[in-house]
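[1] Have a look at this fold, sequence not included:
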């Protein structure tokens, strides 16, 4: 079994320095990015004993798609810098592990290249020109995207500071934004919209006919508002620490949001610093339906393409199953908040 740290160390010497820095980078001083994993390390568990765990099942479903594991892959940019096949390899690797991936709207491959039985969702930044947004998402839907993930925490792009060459000076144009007409990129219509409201959720749902997940939620009141506006699921995320530095870690934000959604029937996801099967168990016990990993999947993609992604997710799922046996949980339904010690 290979730990995430091992994937990262091997990826270090394979990636160009500006790309490696970009993948690791957080906003501002990097406080939120740096503390994410440690915040999942802190909670302590109260395992049950004398439970039959001779068979442990990690199977579940997300928005109607059956998956063998609740550990999924978050959207990330510049995947073709990690591996020549980029998002194609990522989607195939996750599918081979019985999982699914959320593909960024900034993908470096045409959505049509992802068409097939492998399940995937599309992440959306709503643009100033809603028509262009609708056209982009229609292409994703035609290629098989099963849900739209609205990134809600990016009215403006977080400030990121770096020394040395910028990644944007080194990346070939064809490795980014493969699903838009690059001749129009300087047009204001391609700028991200800063005027999003809860009504945007219903607009996306009715325009695409797909379920809408709202990503970037950290507050219980925002979660309730999103559900009332038509969201099918809530995704607790601080954008990997890449937007507002100092935003609360997702390990702390998850429980209050889960409590706010209790009884609603809505699905709940979380990302941000999850690096082990134990981390995933904690998140699921605190109320998450599934968890997403971002940077770890990039490291695995860099090292061994689709096979690397498959192995990463398989190993993390094996860690999760092992931890489930030790806390006395034969299935995901048995992962409940009482397994997490109060005050953690």
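    Structure received. Just so it is clear, the structure is predicted and the values come from calculations on it, not from any experiment.

[2] going forward, measure contacts between C-alpha atoms and count neighbours the same way
    Will do.

[3] where do the strands sit along the stretch 101-250 of the chain?
    Chain-ordered strands for the stretch 101-250 of the chain, with DSSP state E, counting those that start in this stretch as the definition, fall at 101-103, 120-124, 148-151, 212-217, 233-236.

[4] will you turn these into JSON lines that also has mean neighbour count and distance to residue 53?
    As requested, those are arranged in JSON lines below (neighbours: other C-alpha atoms under 10 Å; distance: least, C-alpha to C-alpha, whole Å):
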{"stretch": "strand 101-103", "mean neighbour count": "26", "distance to residue 53": "29"}
{"stretch": "strand 120-124", "mean neighbour count": "26", "distance to residue 53": "31"}
{"stretch": "strand 148-151", "mean neighbour count": "25", "distance to residue 53": "35"}
{"stretch": "strand 212-217", "mean neighbour count": "27", "distance to residue 53": "33"}
{"stretch": "strand 233-236", "mean neighbour count": "28", "distance to residue 53": "30"}
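
[5] and the comparison structure, right after this:
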């Protein structure tokens, strides 16, 4: 088991509490808030609590192996990092460079946001042997998108994560009083460095369709991971357009409120792509090792986290980000042992049931 040294932080929520004290309120709110009533933001976490675990007992769990593969690449455990923008708001000195180093240190995948505050090349330079993916969106300038992809390919990024659920910016009630929540105006160290912001704004293309996914597939040889899928129909469209993987995501509750929690939406997507060879991942609300296990049992090949890394960066930079991952990895390992799984291939869907299962049994 991993050795967790800093006793001030015993779980991922401790980092969020500390970050709330350390960051300016505008910066904290930018990362923490969801859209409108923030129902989906809260539901992502609450939904995990409605699932119960059913362990297998008296099994030899003296050796736990968390390793798996995603898109053919071996990783040390099935937890990866979601793309999160402007990380130097959380860690002025290093930002995404610290995150990439932390991910590489525990054998995870770093997904770099197209709105990062460190360059594609800087992040690649500090993790020469790490697994790095690049997140992109459709810009009105296709030339800008093409340049971004070419740079990522040259720098050794091995997949493109295409955000498909943000044709326009989600409405946040605080955005009228908090400029950082607008997601449009960037200044100083909080300015993305890989895209052209000559007008001070991010010029996304709200006319993009599934045909643009096919165009993207023809433009690059990198595998495509479509991020933002929450229904079976969307998943089938993704398969038809050549997606290599799907990241079940509701954008952390930041874009459209009253979307389902991703842990609830996950099985529908998994069922829709069955037999296609398309891998399915999930992000949203993951804070505990049991959350990771529940997602894996419900069909995810891997889970992704976003905000917890930001809270770690806010507290202690690289060391904070790494400690977040160390704590979560330790929890996943203990959960696997207590449930009776020596590796991810031994995880069975029957090991996780909705709480209604027990209510029905009582009738």
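    Sure, I can see it. Not measured: the values here are computed from a predicted model.

[6] about what we covered before: in JSON lines, list the strands of the stretch 101-250 of the first structure along with distance to residue 299 of the first structure.
    As requested, those are exported to JSON lines (distance: least, C-alpha to C-alpha, whole Å):
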{"stretch": "strand 101-103", "distance to residue 299 of the first structure": "15"}
{"stretch": "strand 120-124", "distance to residue 299 of the first structure": "20"}
{"stretch": "strand 148-151", "distance to residue 299 of the first structure": "23"}
{"stretch": "strand 212-217", "distance to residue 299 of the first structure": "23"}
{"stretch": "strand 233-236", "distance to residue 299 of the first structure": "22"}
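
[7] so which of those strands gets nearest residue 133 of the first structure?
    strand 120-124 (8.0 Å; C-alpha to C-alpha).

[8] which residues touch the equivalent of residue 251 of the first structure over in the second structure?
    Matched by TM-score structural alignment, residue 251 of the first structure corresponds to residue 263 in the second structure. For residue 263 of the second structure, the contacting residues are 44, 47, 48, 282, 284, 295, 298, taking C-alpha atoms under 8 Å, 6 or more residues apart in numbering as the criterion.

[9] What residue in the first structure is paired with the first one?
    Aligned counterpart of residue 44 of the second structure in the first structure: residue 36 (TM-score structural alignment).

[10] In space, what's closest to that match - neighbours in sequence excluded?
    The shortest distance from residue 36 of the first structure to any residue other than its chain neighbours is 4.5 Å, reached at residue 273 (C-alpha to C-alpha, 6 or more residues apart in numbering).

[11] can you tell me how far that neighbour sits from residue 240 of the first structure?
    7 Å (C-alpha to C-alpha, to the nearest Å).

[12] Spatially central residue for the first structure, please.
    Ranked by distance to the mean C-alpha position of the first structure (C-alpha atoms, centre = their mean), the top residue is residue 74 at 2.4 Å.

[13] What's the match for that residue in the second structure?
    In the second structure, residue 74 of the first structure lines up with residue 82, judged by TM-score structural alignment.

[14] how near is that match to residue 18 of the second structure?
    For residue 82 of the second structure, the distance to residue 18 of the second structure equals 21 Å [C-alpha to C-alpha].

[15] can you check residue 44 of the second structure too?
    When C-alpha to C-alpha is the yardstick, residue 44 of the second structure and residue 18 of the second structure sit 21 Å from each other.

[16] Over to residue 79 of the second structure?
    When C-alpha to C-alpha is the yardstick, residue 79 of the second structure and residue 18 of the second structure sit 23 Å from each other.

[17] So between these two, which is more surrounded?
    When neighbours are counted by other C-alpha atoms under 10 Å, residue 79 comes out ahead of the other of residue 79 of the second structure and residue 18, with 30 against 16.

[18] burial count for the match of residue 44 of the second structure?
    Neighbours of residue 36 of the first structure under the rule other C-alpha under 10 Å: 23.

[19] and it, what is it in contact with?
    The neighbours of residue 36 of the first structure, taking C-alpha under 8 Å, 6+ apart as the test, are 241, 249, 250, 251, 272, 273, 274.

[20] Let me see the contact set for the equivalent of residue 349 of the second structure over in the first structure.
    Using TM-score structural alignment as the criterion, the counterpart of residue 349 of the second structure in the first structure is residue 337. Applying C-alpha under 8 Å, 6+ apart, one finds that residue 337 of the first structure lies in contact with 285, 286, 287.

[21] now do 7 Å
    285, 286 (C-alpha atoms under 7 Å, 6 or more residues apart in numbering).

[22] What residues in the first structure pair up with the lengthiest helix in the second structure?
    In the second structure, taking DSSP state H as the definition, the longest helix is helix 307-339. The alignment of helix 307-339 of the second structure onto the first structure (TM-score structural alignment) covers residues 295-327.

[23] Now the aligned partner of residue 119 of the first structure in the second structure: closest residue in space that isn't a chain neighbour?
    Residue 119 of the first structure maps onto residue 131 in the second structure, with residues paired by TM-score structural alignment. Ranked by C-alpha to C-alpha, 6+ apart and with sequence neighbours excluded, the top spatial neighbour of residue 131 of the second structure is residue 109, at 5.1 Å.

[24] Can you get me a residue count around that neighbour?
    Burial of residue 109 of the second structure, expressed as a neighbour count using other C-alpha under 10 Å, amounts to 26.

[25] Distance check, it against residue 74 of the second structure.
    Taken as C-alpha to C-alpha, the span from residue 109 of the second structure to residue 74 of the second structure is 10 Å.

[26] Would you map the helices across the first structure?
    Using DSSP H, the helices of the first structure run over 4-12, 17-24, 31-41, 79-82, 87-96, 130-142, 199-208, 220-228, 250-261, 277-285, 295-327.

[27] so which of the strands of the stretch 101-250 of the first structure gets nearest residue 176 of the first structure?
    When the strands of the stretch 101-250 of the first structure are compared for distance to residue 176 of the first structure using C-alpha to C-alpha, the nearest one is strand 101-103, at 12.5 Å.
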